[in-house]
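A.B. asks: Coordinates for the following, if possible.
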Amino acid sequence: MAAEYKFGTAERLMRYVRIDTQSDPESTTTPSTEKQKELSAMLVNELLAMGITDAQMDVYGYVYATIPSNTDKKVPVICFCSHVDTAPDCSGAHVKPILHRNYNGNDIVLPDDATQIISTAKYPYLQQHIGGDIITASGTTLLGADDKAGVAIIMSLANYLQQHPEIKHGTIKLLFTPDEEVGRGTDKADLKKLGADVAYTLDGGELGTLEDETFSADGVKIVVHGVIAHPGYAKGILVNALKIAAEIIEALPKHEWSPETTEKREGFVHPVAVNGIAEKATIEFIVRDFTTERLQQHEERLKAIAEKIVQKYPACSMEFIVKEQYRNMKLILDQHPQIVANAVEAYKRCGLTVVKEPIRGGTDGSRLSYMGLPCPNLFTGMQAIHSKHEWIAVNDMEQSATMLVELVQVWEEKANH
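C.D. replies: Below you'll find the model as predicted:
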């Protein structure tokens, strides 16, 4: 029945993306931007209107809600999670979503900036959606399908289950988080309050993809301490920390070990920021690999490169600071194989070919898994995320919602009385 049902995911998405929820990596508050709460408050109101009586937003902008069990079986409590914020990489203000009905395969020229063209040559996945409906932004902003598509899909599931009590399921928890795009999506998540046993994030891409593996990730800071002197009288005294920092970056490999030279299961070390003055300079790196043990190898290699440069300047010194960011969720999910197996079953019931692929990044699911809530990532359809070319096929969102209806039934069917 759900396969023929029109969930209204497109209408929800187009409503949600009009609210600017861009997060801010420089902010120290939670949420990092107050405007994220505008969407969170809207979601609470919509959930209450559906009849979900405990929907609420906490002081940090997290939304919690429960769809009560309607079965006598003891079913593990499932949480579905998406994030409300959009990425700082591209403007999320005054988004004007456009629904392109019956896409004909031609280039899509975005009306507010004719230089922004979405084509099948650049995005071959578009070819699979000829004849279907596509949603884009207007050319000056991102769309925000990352991850308001996930939000729309979960909200559509909630509405469907409220309207179809004949669908048997256990207790379902909904969680909408702020600040995922700045790496703080689970910082203030109250898992005791949530009360879930397992979780799924709806933050994936192409139809049929199922992601149970992420990078493991560390952050590294190299702090170079130079020697300062008045530049007019600095001969033989001044050691410029900025120049040493530049030497360290220049010494990094040019044809390997970086995001621009790696793919698939290859890790990398990536300088993301340089700050400082002549006396003291800091280089910030992100370090990524699917094998957690290899992070230390990457860090030792980076440290050796930096030390070799710094040693040329006896009067200066350096600090090498490593901070854990997140870990590959597969290590946790492999201990709970039923979570992924049930998702695979739901995909197959919808006629979908399951495409398992590692995420060259992280999700809220990475952190939730290590916080005690095992959490793979399911598809929404979002494409070209964090850019003005961001687009999504309505059919992918609808199929994701259909799959979630199957997923809650799989969990109920496999549970014991």
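
A.B. asks: all contacts plus neighbour counts: C-alpha atoms, from now on.
C.D. replies: Will do.

A.B. asks: show me where the chain has helices.
C.D. replies: 9-16, 36-50, 145-163, 191-194, 241-250, 292-310, 330-333, 337-349, 364-370, 394-414 (DSSP state H).

A.B. asks: other SSEs contacting the first one?
C.D. replies: Counting by 3 or more CA pairs under 8 Å, 6 or more residues apart in numbering; DSSP states H and E, the packing neighbours recorded for helix 9-16 are helix 145-163, helix 394-414.

A.B. asks: Here is a second sequence; please produce its structure as well for comparison:
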Amino acid sequence: MTKVHERFLKYVAFDTESDPESETCPSTEKQLNLANYLIAEMKAIGIEGVELDENGYVYGYISGNAPGPKLAFIAHMDTSPDMSGADVKAKIVEKYDGGEIVLNESLQIKMSPKEFEHLEHYIGNDLIVTDGTTLLGADNKAGIAEILTMAEYLITHPDIKHSEIKIAFTPDEEVGRGANLFNLEKLNADFGYTVDGGELGEVEYENFNAATAKIKIHGTNIHPGSAKGKMKNAILIGMELHAMLPTFDNPAYTEAYEGFNHLNDINGSVELTSMLYIIRDHDMTKFEAKKKIFKEIETFLNAKYGNGTVEIEIVDSYYNMKEKILPYFHLIENAIQAMENLEIKPIVVPVRGGTDGARLSYMGLPCPNVCTGGHNFHGKFEYIPVQSMEKTVDILVEIVKLYVGK
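C.D. replies: Next up is the predicted model:
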């Protein structure tokens, strides 16, 4: 059997960064390179019905050998556009000693438990890290590796009783479109789990309500020598707009159930400035209030600088899956029981982000989220312990066992 971390290291070699500006699906053609690799691997493992559809979604299944609901395990192939996922140079820090990790000596990029306290939990573990110039891609290639390692284990151990297991890998989750063209009829599952969480033991059935605010500010560029009474500086209006938002509704000041407005991108000139915010809150009332503030600011600035100066388009991305999971709370109870059976401490936390599972839950497939074992996603300090990946595979196998005869 292929070891889970060996699979993972092969997958991170594929650049699968998605593109929020693209209107195609997948949003980047390069995601299909990994998809085709996975298709070949899945067939070699013995997974049945393996298919890559016209939109870049990968499907397959394992026939059951016992009665029970059809369980789906889902992960996404793309990586975040927040940082490059090209030419990832992953390396393993064997038997981590608890000290500072030098990711890149020439650039003096280091990772320390002084900044990332959770490193102290993994003394003696083997940590997969970056070279400090890219993200790693554990979000969510670790989930893919764990699902396929589980699949190979079940296929090579026919004595393990399980119902029919469905597998799906999606494109474009990181740009909020991972479930847009997901074919639930083709998947044909009763329940699902996304394997897209963080540290070992995480179980998540609450996530942010999410929206994107796309802002365009139209200015008037005049030579500064003769600009009095004529220039309208779109950059400065953008700065004014940002200053009007609540200061502490910012991810740098929030945790747990606290929401935020996050300025994710700004690009501008005096003539035209574009801004992109993501708006997040677990509470729907607070979520709607955050969106309302943006529209009130738009009205105020247009009254001040002239109609059409500020254009704000707000598009909802996904909603909190809690209300869709509560009627099927056995999904959470069984995930917790699986961890307890393996003497892994369950950590039930809200997702401070999104997941395909939220969209899929609203589409009719109740689909909470379980851990991958990774930390510090979307950046150069991303890492994942090999041992956490191995234990996540054990969790998935144990979940499968718990549904036999249910």
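
A.B. asks: that older thread, mean neighbour count, the helices and strands packed on helix 9-16 of the first structure: which tops it?
C.D. replies: Compared across those, helix 145-163 shows the largest average neighbour count, a mean of 25 (mean count of other CA atoms under 10 Å).

A.B. asks: Where does it end up in the second structure?
C.D. replies: Across the second structure, the stretch matching helix 145-163 of the first structure (TM-score structural alignment) is residues 138-156.

A.B. asks: Centre of the chain to the matching stretch, how far?
C.D. replies: The chain centre lies 17 Å from the centre of stretch 138-156 of the second structure; the measure is CA atoms, centre = their mean, to the nearest Å.

A.B. asks: re earlier: just send the helices and strands packed on helix 9-16 of the first structure back as CSV, with distance to H83 of the first structure too.
C.D. replies: Below are those laid out as CSV (distance: least, CA to CA, whole Å):
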stretch, distance to H83 of the first structure
helix 145-163, 6
helix 394-414, 16
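
A.B. asks: Among the ones you listed, which comes closest to P31 of the first structure?
C.D. replies: helix 145-163 (16.1 Å; CA to CA).

A.B. asks: before we move on, the earlier item: A10 of the first structure: which of the helices and strands packed on helix 9-16 of the first structure is closest?
C.D. replies: Of those, nearest to A10 of the first structure by CA to CA is helix 394-414, at 6.0 Å.

A.B. asks: tell me the angle the closest one makes with helix 145-163.
C.D. replies: Angle of helix 394-414 of the first structure versus helix 145-163, following axes from the mean of the first three to the mean of the last three CA atoms, to 10 degrees, is 50 degrees.

A.B. asks: So what's the gap between helix 394-414 of the first structure and the chain middle?
C.D. replies: 21 Å.

A.B. asks: and the angle from it to helix 9-16?
C.D. replies: 110 degrees.

A.B. asks: Now check the first structure for the residue matching L396 of the second structure.
C.D. replies: Aligning on TM-score structural alignment places L396 of the second structure opposite L404 in the first structure.

A.B. asks: again, but for L34 of the second structure
C.D. replies: By TM-score structural alignment, L34 of the second structure lines up with L39.

A.B. asks: re earlier: quickly note the distance from the match of L396 of the second structure to V355 of the first structure.
C.D. replies: Plainly put, L404 of the first structure is 17 Å away from V355 of the first structure if you go by CA to CA, to the nearest Å.

A.B. asks: Of all the residues in stretch 258-265 of the second structure, which ones are buried?
C.D. replies: The neighbour-count check on stretch 258-265 of the second structure (16 or more other CA atoms under 10 Å) flags 258-262 as buried.

A.B. asks: How about stretch 319-331 of the second structure?
C.D. replies: Of the residues in stretch 319-331 of the second structure, those buried (16+ other CA under 10 Å) are 319-322, 324-325, 331.

A.B. asks: Among the helices and strands packed on helix 9-16 of the first structure, which comes closest to H169 of the first structure?
C.D. replies: helix 394-414 (5.2 Å).

A.B. asks: Could you list the residues in contact with that closest one?
C.D. replies: 2-3, 6-10, 71, 73, 75-76, 132-135, 149, 153-154, 156-157, 161, 167-170, 206-207, 342-343, 345-347, 349-350, 379-381 (CA atoms under 8 Å, 6 or more residues apart in numbering).

A.B. asks: gap between I39 of the second structure and V404 of the second structure?
C.D. replies: Taking CA to CA, one finds I39 of the second structure at 27 Å from V404 of the second structure.

A.B. asks: show me what contacts P81 of the second structure?
C.D. replies: 17-20, 174.

A.B. asks: Kindly recompute the last result at 10 Å.
C.D. replies: P81 of the second structure sits next to 16-20, 135, 174-175, 378 when contact means CA atoms under 10 Å, 6 or more residues apart in numbering.

A.B. asks: now F215 of the first structure
C.D. replies: 265-267, 287-292, 295, 326-330, 358-363, 366.

A.B. asks: Per the alignment, name the residue of the second structure opposite it.
C.D. replies: That one, F215 of the first structure, aligns with F208 by TM-score structural alignment.

A.B. asks: Stretch 44-55 of the second structure maps to which residues in the first structure?
C.D. replies: The aligned range for stretch 44-55 of the second structure is 49-60, by TM-score structural alignment.

A.B. asks: Now the matching stretch: buried residues?
C.D. replies: Here stretch 49-60 of the first structure shows 50, 52, 55-57, 60 as buried, counting by 16+ other CA under 10 Å.

A.B. asks: Show me the two of these that sit farthest apart.
C.D. replies: M50 and Y60 (23.4 Å).

A.B. asks: what's the spacing between F191 of the second structure and T254 of the second structure?
C.D. replies: For F191 of the second structure, the distance to T254 of the second structure equals 32 Å [CA to CA].

A.B. asks: Now distance to T29 of the first structure too, for the helices of the first structure, in TSV please.
C.D. replies: Below are the helices of the first structure laid out as TSV (distance: least, CA to CA, whole Å):
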stretch	distance to T29 of the first structure
helix 9-16	23
helix 36-50	12
helix 145-163	21
helix 191-194	20
helix 241-250	30
helix 292-310	29
helix 330-333	30
helix 337-349	34
helix 364-370	18
helix 394-414	32
